[in-house]
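Peer 1: Here's a sequence, model it:
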Amino acid sequence: MADFTDKTVLVTGSSRGIGLAIAKAFDAAGANVILHARSEISPETLAEFKSEPKTLQFDIADPEAAESSLKALYKQESFSGIDILINNAGITKDQLAIAMTPADFAQVVNVNLNGTFNVTQPVFKKMIRQKHGAIINLASVVGLMGNMGQANYSASKAGLVGLTKTLAKEGARRHIRVNAIAPGMIVSDMTGALPEKTQEEILKNIPLSRFGEASEIADVALFLAGNDYITGQTITVDGGLYI
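Peer 2: Prediction:
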């Protein structure tokens, strides 16, 4: 495991699920972790960390809220900057395309894609001045292969892949690396709520015959954050679903 002592990591959407797993992995690796969520993070969640993480509370879909919260963070006297940004926050609102409302399509794209940009831009500007940094965007395998009932989600995650490649090109001269992780089916409240028959059908299409664990996404985030010669890539972690 890479040593991230004295590195500061911001993980959006880190009150639960994949985001929380990533934040805890960086905490275990010695990093100073900043947690983010739309609502207040519970004391029970904070107690899971070795150190006492900072917390941010704002809606990433609101560009003014994102900018003001990050500006306030950077103005703190003891704050030295963000070394690693993990853009994990996102939503789903599934429906077949013929029944999906324009509002449902726009909301998912606005949170997942625009929201990622809202957080990334102010941090990216600071990283340009720092002349170092790493950004990891949580895309999805459905952004690469599509999925029935997820036109909005697939489009937003495909957009993140394009954003990742562009930022990687723009940031390279200032030693800023930008990559994406595209998870497949990961054990979560959402997958756990699927009917058993549906889970069985999905498993038939996964060569490794199981859903992934959030910790396995966190492992890849640590790897990408610690490798100085990988940028502009999208790493699929999907048990072979997209081959």
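Peer 1: only C-alpha atoms for contact and neighbour calcs from this point on.
Peer 2: Will do.
Peer 1: mind listing what's buried in the longest helix along the chain?
Peer 2: Ranked by residue count and defined by DSSP state H, the top helix of the chain is helix 151-171. By 16 or more other Cα atoms under 10 Å, the buried positions in helix 151-171 come out as 151-161, 163-165, 167-168, 171.
Peer 1: quick check: longest strand of this protein.
Peer 2: Ranked by residue count, the top strand of the chain under DSSP state E comes out as strand 176-183.
Peer 1: which residues are in contact with it?
Peer 2: For strand 176-183, contacts defined as Cα atoms under 8 Å, 6 or more residues apart in numbering pick out 127-128, 131-141, 143, 160-161, 164-165, 167-168, 171, 217, 220-221, 224, 228, 230-238.
Peer 1: Tell me what angle it forms with helix 151-171.
Peer 2: 160 degrees (axes from the mean of the first three to the mean of the last three Cα atoms, to 10 degrees).
Peer 1: and the helix or strand following strand 176-183, what does it pack onto?
Peer 2: Downstream of strand 176-183, the next assigned helix or strand under DSSP states H and E is helix 189-192. The contact analysis (3 or more Cα pairs under 8 Å, 6 or more residues apart in numbering; DSSP states H and E) places helix 189-192 against no helix or strand.
Peer 1: Show me the contact partners of helix 189-192.
Peer 2: Helix 189-192 has contacts (Cα under 8 Å, 6+ apart) with 185, 199.
Peer 1: To compare with the earlier structure, here is another sequence to fold:
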Amino acid sequence: MTMANPLSKKLILITGASRGIGLSISRKFAHAGASLILVSRTRPHLDAALSALPPGGEHRCIAGDVGDPQFWEEVRGGCGKKLDVLVNSAGITHSSLLMATKPETIEDIIRTNLVGSVLGCRAVLRGMVRARSGCIINISSVLGIKAGTGSVAYAASKAGVIGLTRSLAAEVGSSGVRVNAILPGYIETDMTSGMAEGARREALEFTPMRRMGTAEEVADAAMFLVLNKFANGSQVVLDGGLSAT
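Peer 2: Now for the predicted structure:
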């Protein structure tokens, strides 16, 4: 490992890696010398993400559903070696009042955002605990700690991710495995690009910095959590001050 390549010889798996925050984290880690396994549901999107990484790394991708236990069994069997870092970034969002939200939509949100993160952690833990080293980063949301109208199922799933992070950090910290979470606010991604103009304006009005964050700024936080060896059970809030209001 060198200062120029602090993640050299590290094997990192990133879910939701084909776009948005997951893709930015992938690029950041690839530039730092890591070998990556990119995970997303759609193969063409994964292929595009793989081609967007800097040349020279040993990267590959796996298409699948993170909410499916069998998918994680296949991932665990196909990694070939212990993962050094897992980033649970796969997630879906939805905006509607709870009484107007279909049960299947609620189930899909919880399955992807929360169950997928739990299953991902479970799949990698045995190897990390055996090696007495490893880092897990769960991408939650500021809505896990701050109310948001029209986001009940999403907020519930992301609050669950915070609970997962805190409990697992306590459970495996003595084994040398660190578990942390990032809680983004409004970030310029595909998810927020479709916001109605009124909703976007209101979001900026309630954010003290009066702007949305960037996926690259979230990637910076992920890099900090990988490199800081005392970070365990942390909740890094990146919301421009939104949760402080």
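Peer 1: re earlier: so which bit of the second structure is the longest helix of the first structure matched to?
Peer 2: Helix 151-171 of the first structure corresponds to residues 152-172 in the second structure, going by TM-score structural alignment.
Peer 1: average gap between that stretch and the first structure?
Peer 2: Mean deviation of stretch 152-172 of the second structure relative to the first structure after superposition (mean Cα distance after the TM-score superposition for the first structure): 0.6 Å.
Peer 1: In contact with residue 141 of the first structure, which residues?
Peer 2: By Cα under 8 Å, 6+ apart, the residues touching residue 141 of the first structure are 182-184, 236, 238, 242.
Peer 1: between these, which has the most around it?
Peer 2: residue 183 (25 neighbours; other Cα atoms under 10 Å).
Peer 1: how about the spatially most central residue of the second structure, what does it touch?
Peer 2: Nearest to the mean C-alpha position of the second structure, by Cα atoms, centre = their mean, lies residue 89 at 2.2 Å. For residue 89 of the second structure, the contacting residues are 14-17, 21-22, 138-139, by Cα under 8 Å, 6+ apart.
Peer 1: could I get the residues you listed as TSV with neighbour count and secondary structure?
Peer 2: As requested, the contacts of residue 89 of the second structure are exported to TSV (neighbours: other Cα atoms under 10 Å; DSSP: H, G, I helix; E, B strand; the rest coil):
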residue	neighbour count	secondary structure
14	23	strand
15	28	strand
16	23	coil
17	29	coil
21	24	helix
22	28	helix
138	28	strand
139	27	strand
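Peer 1: mind putting these in JSON lines, distance to residue 110 of the second structure included?
Peer 2: Formatted as JSON lines, the contacts of residue 89 of the second structure follow (distance: Cα to Cα, whole Å):
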{"residue": "14", "distance to residue 110 of the second structure": "19"}
{"residue": "15", "distance to residue 110 of the second structure": "16"}
{"residue": "16", "distance to residue 110 of the second structure": "15"}
{"residue": "17", "distance to residue 110 of the second structure": "19"}
{"residue": "21", "distance to residue 110 of the second structure": "19"}
{"residue": "22", "distance to residue 110 of the second structure": "19"}
{"residue": "138", "distance to residue 110 of the second structure": "15"}
{"residue": "139", "distance to residue 110 of the second structure": "14"}
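Peer 1: Pick out the most distant pair among the residues you listed.
Peer 2: Spatial extent of the contacts of residue 89 of the second structure (Cα to Cα) is set by the pair 17 and 138 at 13.1 Å.
Peer 1: so how much does the longest strand of the first structure differ from the second structure once superposed?
Peer 2: Mean deviation for strand 176-183 of the first structure: 0.3 Å (mean Cα distance after the TM-score superposition for the first structure).
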